[in-house]
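Chemist: Sharing a sequence plus its predicted fold:
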Amino acid sequence: MTTLTDRPNTALLVVDVQNGVVDEAYERDSVVANIGALVGRARREDVPVVWVQHSDEELVRGSEEWRIVGELDRAESEPLVEKSYGDSFEDTDLEKVLAERGVGRLVVAGAETDACIRSTLHGAMVRGYDVTLVGDAHTTFDKTEWGAPTPEQVIAHTNLYWRHQVAPGRKGGTVKTEDVVFRG
């Protein structure tokens, strides 16, 4: 249903699964395992896997905190998009990477739910993509000391509202890892 013409393909977008982003994250190990399972399935089904990696004054490029977590291994042939804003499209080459692969639908996983995931979901939809969030493959850390809901509530709310997200000619959706369909 994407509004992008000649974009029949789906890609798995893995956002900011970096040591300094997910080390303290809610259900970190199960989320990383689910992302690993998605990456494996995408590769077996010949679906593009696109990695996004954030850098800023706290996530210094080249530092241990900046690195993708050890449990996940980006293949050399898989694009890596470096970003410095929440929305993975903002001031990056992500749109070019996706256009070159004929991608009009994204399956999104990663971190942080209430920051880069949310921004990227909305950024993709306003740019014309259909966007599926993998509900058990994104996470955040506890920000309750600053007045935020618990991580579990943030994740549940994001899954709920994205499940019903629509726009003219585009749709969102939330599914579990086991229910992801890359083709069809």
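Modeler: Cool, got the structure. Numbering: from 1, shown residues only.
Chemist: use CA for all of it now, contacts and neighbours both
Modeler: OK.
Chemist: quick one: the closest residue to Arg74 other than its chain neighbours and Asp93, what's the gap?
Modeler: Excluding its sequence neighbours, the residue lying closest to Arg74 (C-alpha to C-alpha, 6 or more residues apart in numbering) is Trp51, at 7.5 Å. Counting by C-alpha to C-alpha, to the nearest Å, the gap between Trp51 and Asp93 amounts to 12 Å.
Chemist: burial measure for the residue nearest to Arg74, as a count.
Modeler: Per other C-alpha atoms under 10 Å, the neighbour tally for Trp51 reads 22.
Chemist: got it, and Ala25?
Modeler: Neighbours of Ala25 using other C-alpha under 10 Å come to 19.
Chemist: Which residue ranges of the protein form strands?
Modeler: Here the chain has its strands, by DSSP state E, at 9-15, 49-54, 80-83, 103-111, 130-139, 166-167, 170-171, 174-175.
Chemist: how about these in JSON lines, adding distance to Ala25?
Modeler: Formatted as JSON lines, those follow (distance: least, C-alpha to C-alpha, whole Å):
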{"stretch": "strand 9-15", "distance to Ala25": "14"}
{"stretch": "strand 49-54", "distance to Ala25": "16"}
{"stretch": "strand 80-83", "distance to Ala25": "20"}
{"stretch": "strand 103-111", "distance to Ala25": "9"}
{"stretch": "strand 130-139", "distance to Ala25": "6"}
{"stretch": "strand 166-167", "distance to Ala25": "29"}
{"stretch": "strand 170-171", "distance to Ala25": "28"}
{"stretch": "strand 174-175", "distance to Ala25": "20"}
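Chemist: here's the one I want to compare it with:
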Amino acid sequence: MHEIGPNSRNSWRADATRVDLRRPQRPARPVTVEAQPQILTLDLASTAIVVIDMQNDFCSPDGWLASIGVDVSPARTPLPVLQRLLPALRAADVPVVWLNWGNRPDRANLPPGVLHVYDQDGTGGGLGSQLHTGARVLERDSASAEITAPLFAAPGDLHIAKYRMSGFQDTELDSVLRNLRADTLLFAGVNADQCVLATLMDAASLGYDVLMLEDAVATTSPAYCMDATVYNVRQCFGFTLTAADLQEAV
């Protein structure tokens, strides 16, 4: 029989006369890790990591935020953590999903409210504006949306462009995760109190288990924003843990 499906995790088997609707049964791979507010046991066989906005415009000294005077050094603190963690997760067959902000060049799906956040007086400098590098701010398939070095995607990683604080709005993120048969989502990236939190909240509302990796997220916002984010994730949506503890458990 032949496989029909988007990947080996979610597929039928079929030949000319029969179709077998049973999905492949993946052996459970439980790991137990220190977390807050409680110790967690999670199944790596149904887990994926979503890495949010670790891209040049947010994290690079030559990117957009740096060009408008934002100190991006806090946004770079997850880099060494993810350099260590992602290879370990890939080796454990945990899918890596890169969720980077990447607008359409014509910005046709962006309402005024999204554009206003970064261009409050309408004179430019926001989404789609041209940088000194020649790239346009947060534009898909440009240097602005590329994963920032020294991070890089590996073969088999998945890439999804987003256009809002939440990566679920107007994107295929939910469909991709369902096809991966991922119930538990690890969250990493920037900004913890903005795009990471918005995506995590939507994931929780959709029924995913949500785990934020405290040492693999960061923000250029004031420290109280991070404190509130950690509190709210633990109190209202899911759990926090460290990448270091997870990597040791894996």
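Modeler: Nice, thanks for sending it over. None of these values were measured; they are calculated from a predicted model.
Chemist: TM-score for this pair?
Modeler: Superposed pair, TM-score by TM-score structural alignment, normalised by the length of the first structure: 0.81. Supporting alignment: 166 aligned residues with a C-alpha RMSD of 2.3 Å.
Chemist: which residues in the second structure form helices?
Modeler: Counting by DSSP state H, residue ranges of the helices within the second structure are 56-59, 64-67, 78-91, 112-118, 173-179, 197-205, 223-232, 243-249.
Chemist: Among those helices, which comes closest to Pro6 of the second structure?
Modeler: Taking C-alpha to C-alpha, helix 173-179 is the member of these nearest to Pro6 of the second structure, at 7.0 Å.
Chemist: The closest one vs the first structure, average offset?
Modeler: With mean C-alpha distance after the TM-score superposition for the first structure, helix 173-179 of the second structure departs from the first structure by a mean of 1.1 Å once superposed.
Chemist: count of neighbours near Arg105 of the first structure?
Modeler: 29.
Chemist: got a list of what it touches?
Modeler: Applying C-alpha atoms under 8 Å, 6 or more residues apart in numbering to Arg105 of the first structure gives the contacts Thr2, Arg7, Pro8, Asn9, Thr10, Ala11, Tyr129, Asp130, Val131, Thr132.
Chemist: and which of those is nearest Thr139 of the first structure?
Modeler: Thr139 of the first structure lies nearest to Thr132 out of the contacts of Arg105 of the first structure, by C-alpha to C-alpha, at 15.4 Å.
Chemist: Now do the contacts for that closest one.
Modeler: Residues in contact with Thr132 of the first structure (C-alpha under 8 Å, 6+ apart) are Arg105, Leu106, Val107, Val108, Gly172, Gly173, Thr174, Val175.
Chemist: out of the residues you listed, which ones does the second structure keep as well?
Modeler: Retained in the second structure: Arg105, Leu106, Val107, Val108, Gly172, Gly173, Thr174, Val175, out of those (criterion both residues aligned by TM-score structural alignment, their matches' C-alpha atoms under 8 Å).
Chemist: Could you find the counterpart of Ala182 of the second structure in the first structure?
Modeler: The alignment partner of Ala182 of the second structure in the first structure, by TM-score structural alignment, is Val103.
Chemist: residues contacting that match?
Modeler: For Val103 of the first structure, the contact set (C-alpha under 8 Å, 6+ apart) comprises Arg7, Pro8, Asn9, Thr10, Ala11.
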